[in-house]
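Trainee: Need a 3D model of the following:
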Amino acid sequence: MPQHILMIEDDHRLAQMVGEYLGQAGYRFAHAGDAASGLAAVYDQPPDLVVLDLMLPDGDGLDVCRRIRERTDVPVLMLTARGDPTDRVVGLEVGADDYVPKPFDPRELLARVRAVLRRRSAPSASTALRFGRLEIDRDAREVRVAGQAVVLTSHQYDLLLTMAEHAGKVLSRDQLMDLVRGTPLEPFDRSIDVHIARIRAVIEDDPKQPRRILTVRGAGYVFAKLQDA
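Mentor: As a prediction, this is how the structure comes out:
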């Protein structure tokens, strides 16, 4: 069955254009013109991916993203205003997996959609990774700390898994983005830092004094192989 994309966007002409483009690429497409109907659609029949506009007539896209994330781990691709990095950072902090700035080329949107869905459905090794109290279950795409499941977005899970699979190796921000998303960072893009902060918040005892994911000044990040953390 074709994968299902839901777009929550108040610009009906834009949504029609995107729907036709994604439909030609083989996806099922549905459109909601406001926050209320979009949330109802997500709750009723969760799609494979949500394309979410930041500005909606009856609510803030950031709030919609928060509410989606409270109920489901459906990937969210957020549409943001060009040149406004604050919107992008906040969007990532509330649970968006990726973002596309407006105005956008439909080909870029399609590439981002494919990348998010590919990460979501990619086959993985059957064994879990264990580092002390931290366990990354590749079959269930679940992260547990001391046996308790923690909440990460799909993108954050992929980022953590990538670092764990390269434990002990310093990875630059560009290397991480290329390994996880398959695209280079844009100039001054700090989205990796935002995701790392969110991951630390749920896996570290003290996110301000991390022991598992360490910053290597001027180089990037390294996942420590500690077994007692």
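Trainee: Please make it C-alpha for all contacts and neighbour counts, starting now.
Mentor: OK.
Trainee: So Asp63, which state does it fall into?
Mentor: Asp63 falls in the helix class when you classify it by DSSP: H, G, I helix; E, B strand; the rest coil.
Trainee: which residues of this structure fall in strands?
Mentor: For the chain, strands defined by DSSP state E occupy the ranges 4-8, 28-32, 49-53, 55-56, 59-60, 76-81, 98-102, 129-131, 134-137, 142-145, 148-150, 213-216, 220-223.
Trainee: between those strands, which one is nearest to Asp174?
Mentor: Taking C-alpha to C-alpha, strand 220-223 is the member of these nearest to Asp174, at 8.7 Å.
Trainee: one step back: and the strands of the chain as TSV, adding distance to Leu92?
Mentor: Below are the strands of the chain laid out as TSV (distance: least, C-alpha to C-alpha, whole Å):
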stretch	distance to Leu92
strand 4-8	17
strand 28-32	22
strand 49-53	12
strand 55-56	16
strand 59-60	14
strand 76-81	9
strand 98-102	7
strand 129-131	25
strand 134-137	21
strand 142-145	19
strand 148-150	17
strand 213-216	19
strand 220-223	19
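Trainee: please give me the structure for this one as well, since I'd like to look at both together:
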Amino acid sequence: MTNGKGAVLLIVEDDREMRSLLCDEFCGMGYQLREARDGDEAFLSVLQSVPDAILTDLRMPAGGDDYVSRLRTVAPQCPIVVMTAFGDARLKAQVLKAGANAYFDKPVHIAELKNCVQQLLNHGPGAEGR
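Mentor: Have a look, this model is predicted:
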């Protein structure tokens, strides 16, 4: 795994302001960023080139737990971190079963999110769901 410097992070978020905030935060850590506005755009991006990690919203166009499953089929080793404002314990279990490595409820604590992504990049996709 990579330590973050130069790692490619795909940020998938349909809310432009949230996507911009996430990009600003992770850019400052030395990541190379790619962006997608929805699940379909993210899937096509991953098909073209698998990033080192994926940070994605869940409830967006072409999102959901089957979207996470689709990502997992084309990027089996890539860490996937999911965020949602509309989650509960059942959804968290579904998303982790679908292949996400970590799950965060919104509003997200940026420091925890950054730490999680860094740990996954340093230690691989075997990290526990949050």
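Trainee: Now the TM-score, please.
Mentor: Here the TM-score for the pair of chains, by TM-score structural alignment, normalised by the length of structure 2, is 0.87; 125 aligned residues with a C-alpha RMSD of 1.9 Å.
Trainee: re earlier: mind putting the strands of structure 1 in CSV, distance to Glu70 of structure 1 and mean neighbour count included?
Mentor: As requested, the strands of structure 1 are exported to CSV (distance: least, C-alpha to C-alpha, whole Å; neighbours: other C-alpha atoms under 10 Å):
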stretch, distance to Glu70 of structure 1, mean neighbour count
strand 4-8, 17, 24
strand 28-32, 19, 19
strand 49-53, 14, 25
strand 55-56, 19, 18
strand 59-60, 16, 14
strand 76-81, 13, 24
strand 98-102, 18, 19
strand 129-131, 26, 17
strand 134-137, 21, 20
strand 142-145, 16, 19
strand 148-150, 13, 12
strand 213-216, 25, 18
strand 220-223, 28, 20
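Trainee: The residue nearest the centre of structure 1: what's it in contact with?
Mentor: In structure 1, the centroid-proximal residue (C-alpha atoms, centre = their mean) is Asp97; its distance is 1.7 Å. With contacts defined as C-alpha atoms under 8 Å, 6 or more residues apart in numbering, Asp97 of structure 1 is in contact with Pro75, Val76, Leu77, Met78, Val116, Thr153, Ser154, His155, Gln156.
Trainee: Trace the fifth one over to structure 2, please.
Mentor: Residue mapping for Val116 of structure 1 onto structure 2 gives Leu120, with TM-score structural alignment as the criterion.
Trainee: just the first one next, same as before
Mentor: Taking TM-score structural alignment for the superposition, Pro75 of structure 1 sits opposite Pro79 in structure 2.
Trainee: Its match reaches Ile54, doesn't it?
Mentor: Yes: judged on C-alpha atoms under 8 Å, Pro79 of structure 2 makes contact with Ile54 at a distance of 6.2 Å.
Trainee: Run a quick neighbour tally on the match of Val116 of structure 1.
Mentor: Using other C-alpha atoms under 10 Å, Leu120 of structure 2 is surrounded by 25 other residues.
Trainee: from the contacts of Asp97 of structure 1, which is closest to Ser37 of structure 1?
Mentor: Nearest to Ser37 of structure 1 among the contacts of Asp97 of structure 1: Val76, at 16.1 Å, using C-alpha to C-alpha.
Trainee: what about the closest one, distance to Gly61 of structure 1?
Mentor: According to C-alpha to C-alpha, to the nearest Å, Val76 of structure 1 stands 11 Å off from Gly61 of structure 1.
Trainee: overlap in contacts of these two?
Mentor: Going by C-alpha under 8 Å, 6+ apart, residues that sit against Val76 of structure 1 and also against Gly61 are Leu52.
Trainee: Tell me which residue of structure 1 lines up with Ala102 of structure 2.
Mentor: Here Ala102 of structure 2 is matched to Asp98 in structure 1, going by TM-score structural alignment.
Trainee: Then Arg19 of structure 2?
Mentor: Counting by TM-score structural alignment, Arg19 of structure 2 lines up with Ala15 in structure 1.
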